[in-house]
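J.: sequence and predicted structure are below.
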Amino acid sequence: MTSAHTFTAPKVVGLSASATTPSRTLSLLRAGLHQLRPAAERVTEVDVRSLPSQALLHAEVDHPLIASALHEVHQADIVLVATPIYKAAYSGLLKVFLDLIPQQGLRGKIVLPLATGGSTAHLLALDYALKPVLSALGARHILDVVYATDSQFESHDLLGRQPNEEVLQRLRAALAPLSETPSGVLPLSRLRAPSPERVPC
């Protein structure tokens, strides 16, 4: 008798919490999403900056755009959370959005924190500030943080500032545990390294 494994392609959502666009933070997020795209059922990018500011600040979860963004997080199997680090803290935009996610809203999801900053001095902000918040929201499967400094981005004629090969290798290493997930859950053996045209505009 032969048996076949049935794979379920994951739904992936990326949260960008940079206050500017384009940005290094968004570039890093898109590099991560690109690595997951071949194995995913759906990949969605949520730019928190583009959500209506008053609705965010007043926690209007019934606002159509806010509700849609929260629904994407709710439906996702894998959540990439990308933020710039300012003064050893993750962005206020991200805080406001995370405050809208229901208690235990990240339970059962795989979460990859991504961050950018001026120097490695801010790296510990992720361990002491962001990861506890993600855990409080129910995240139990938090992958290794990928942090990139300003100097680890290279200029690209078409795509602007892009993460260098060292950062891309760390992205691949952070996502590597997904390929060890038991069969029947995530077909992430199909993960691929980004090509030169890896990050869409």
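T.: Perfect, thanks for sending it.

J.: for the rest of this, base every contact and every neighbour count on C-alpha atoms.
T.: Fine.

J.: which outside residues touch stretch 37-53?
T.: With contacts defined as Cα atoms under 8 Å, 6 or more residues apart in numbering, stretch 37-53 is touched by 9-20, 33, 65-66, 69, 72, 93-94, 97, 186-192.

J.: which among those end up buried?
T.: 9-19, 33, 65-66, 69, 72, 93-94, 97, 186-188, 191 (16 or more other Cα atoms under 10 Å).

J.: among those, which are in helices?
T.: Judged by DSSP state H, helices contain the following of those: 33, 65-66, 69, 72, 93-94, 97.

J.: which helix or strand contains the residue nearest to the spatial centre of the chain?
T.: Nearest to the geometric centre of the chain sits Leu80, at 1.7 Å (Cα atoms, centre = their mean). In this assignment (DSSP states H and E), Leu80 forms part of strand 78-86.

J.: any idea which helix or strand comes after that strand?
T.: Downstream of strand 78-86, the next assigned helix or strand under DSSP H and E is strand 89-90.

J.: follow-up on the earlier one: tabulate the ones in helices among the buried ones among the contacts of stretch 37-53 (CSV), appending distance to Asp150.
T.: Output for those, formatted as CSV (distance: Cα to Cα, whole Å):
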residue, distance to Asp150
Leu33, 20
Leu65, 31
Ile66, 30
Ala69, 28
Glu72, 30
Leu93, 20
Leu94, 20
Phe97, 25
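
J.: ok, so of these, who is nearest Lys131?
T.: Leu94 (12.6 Å; Cα to Cα).

J.: Ala19 is in contact with that closest one, correct?
T.: No: counting by Cα atoms under 8 Å, Leu94 stays clear of Ala19, with 9.7 Å between them.

J.: report the contact partners of the closest residue to Ala67 other than its chain neighbours.
T.: Distances taken as Cα to Cα, 6 or more residues apart in numbering put Val61 closest to Ala67, at 5.5 Å, once the chain neighbours are dropped. Shown in contact with Val61 (Cα under 8 Å, 6+ apart): 55, 67, 100.

J.: this is the comparison structure:
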Amino acid sequence: MSEVVIISGSPSLSSRSDRVLKYLGELLEREHFTIRHISIRDIPSDDLFQGNYDSPSVQQVANTLNHASGVIVGSPVYKAAYSGVLKALLDILPQDILQHKPALPLMTGGSPSHMLALEYTLKPLLATLKGQTLKGIYLLDSQIDKQKDNPIIDEDVWNRTKKQLSYFIEILKKQELTTVISNKA
């Protein structure tokens, strides 16, 4: 089955966006996808700060993304955009690292006024990396309970999240079927 890489752009150890990303990974595992989690906290800060694109840790991230079928990228909103450390990581990866991959963006924020950060910052960044960017998911901090099995506690947001995840899965399955057919030809 396909491998999905989930990238958390949160520098916090107890992040709402990270908790939601992990839950989405659990749901994808139930659908028989292999999940690889990457956190910006796993990348040495010197590599990010110095733009060390040829470091072993950055090369490992690039290799993981190259072999992935799809990617989910999440970040809390900081100053009306994604986290700077997420940007630092994505800046030192190859320009076309997400080519031919569905990319599901996810952001969390403290107020609805930051909702456009998804549209104006994260989605264009993923498109620049050649990802097939999906609509995406924006969640308010108040709609997340990190202590629950399903951390998304707002029913409407949960329904939108399920819809986006289903669409993401549908794209991955179509890609897998296309690959199987072309390998048999």
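T.: Everything's here; your move. Nothing here was measured: the structure is a model prediction, and the numbers come from that model.

J.: please enumerate the helices of the second structure.
T.: So, for the second structure - with DSSP H - the helices run 16-30, 45-49, 56-67, 84-91, 116-117, 123-128, 155-184.

J.: of these, which is nearest Ala103 of the second structure?
T.: Nearest to Ala103 of the second structure among those is helix 123-128 (7.0 Å), distances taken as Cα to Cα.

J.: in the closest one, what counts as buried?
T.: Buried, per 16+ other Cα under 10 Å, within helix 123-128 of the second structure: 123, 125-128.

J.: quick one on the thing from earlier: from the ones in helices among the buried ones among the contacts of stretch 37-53 of the first structure, which is closest to Ser179 of the first structure?
T.: For those, the nearest to Ser179 of the first structure is Leu33 (15.4 Å; Cα to Cα).

J.: quick one: map that closest one onto the second structure.
T.: Alignment note (TM-score structural alignment): Leu33 of the first structure maps to Gly25 of the second structure.

J.: distance of its match from Ile169 of the second structure?
T.: According to Cα to Cα, to the nearest Å, Gly25 of the second structure stands 12 Å off from Ile169 of the second structure.

J.: got it, and Arg41 of the second structure?
T.: To Ile169 of the second structure, Arg41 of the second structure is 27 Å away according to Cα to Cα.

J.: higher neighbour count, these two?
T.: Ile169 (19 against 15; other Cα atoms under 10 Å).

J.: in contact with the more buried one, which residues?
T.: Leu28.

J.: 10 Å instead?
T.: The contact partners of Ile169 of the second structure, taken as Cα atoms under 10 Å, 6 or more residues apart in numbering, are 2, 4, 28, 31, 33, 70, 102, 163, 175.

J.: before we move on, the earlier item: for the match of Leu33 of the first structure, which non-adjacent residue is spatially closest?
T.: Ile35 (6.2 Å).

J.: the equivalent of that neighbour over in the first structure: neighbouring residues, count only.
T.: If you follow Ile35 of the second structure across to the first structure using TM-score structural alignment, you land on Val43. Val43 of the first structure has 20 neighbouring residues, counting by other Cα under 10 Å.

J.: so Asp99 of the first structure touches Leu137, yeah?
T.: Yes: using Cα atoms under 10 Å, Asp99 of the first structure makes contact with Leu137 at a distance of 9.4 Å.

J.: so between these two, which is more surrounded?
T.: More crowded of Asp99 of the first structure and Leu137, by other Cα under 10 Å: Leu137, with 18 against 14.

J.: how about the contacts made by that one?
T.: 98-99, 101-107, 131 are the contacts of Leu137 of the first structure under Cα under 10 Å, 6+ apart.

J.: can you check Asp156 of the second structure too?
T.: 143, 162.

J.: any idea how far it is from Leu21 of the second structure?
T.: Counting by Cα to Cα, the gap from Asp156 of the second structure to Leu21 of the second structure is 18 Å.

J.: one step back: what sits against the match of Leu33 of the first structure?
T.: By Cα under 10 Å, 6+ apart, Gly25 of the second structure lies in contact with 4-6, 19, 31, 33-37, 72.

J.: out of those, who's nearest Gly109 of the second structure?
T.: Among those, and counting by Cα to Cα, the member closest to Gly109 of the second structure is Arg19, at 13.6 Å.

J.: quick one: that closest one from Pro11 of the second structure, how far?
T.: Per Cα to Cα, Arg19 of the second structure is found 13 Å from Pro11 of the second structure.

J.: now swap in Ile152 of the second structure and tell me
T.: From Ile152 of the second structure to Pro11 of the second structure the distance is 20 Å (Cα to Cα).

J.: what residue in the second structure is paired with Val111 of the first structure?
T.: Aligned partner of Val111 of the first structure by TM-score structural alignment: Ala103.

J.: which residues touch its match?
T.: Applying Cα under 10 Å, 6+ apart, the residues near Ala103 of the second structure are 4-6, 69-73, 123, 126-127, 129-136, 168.
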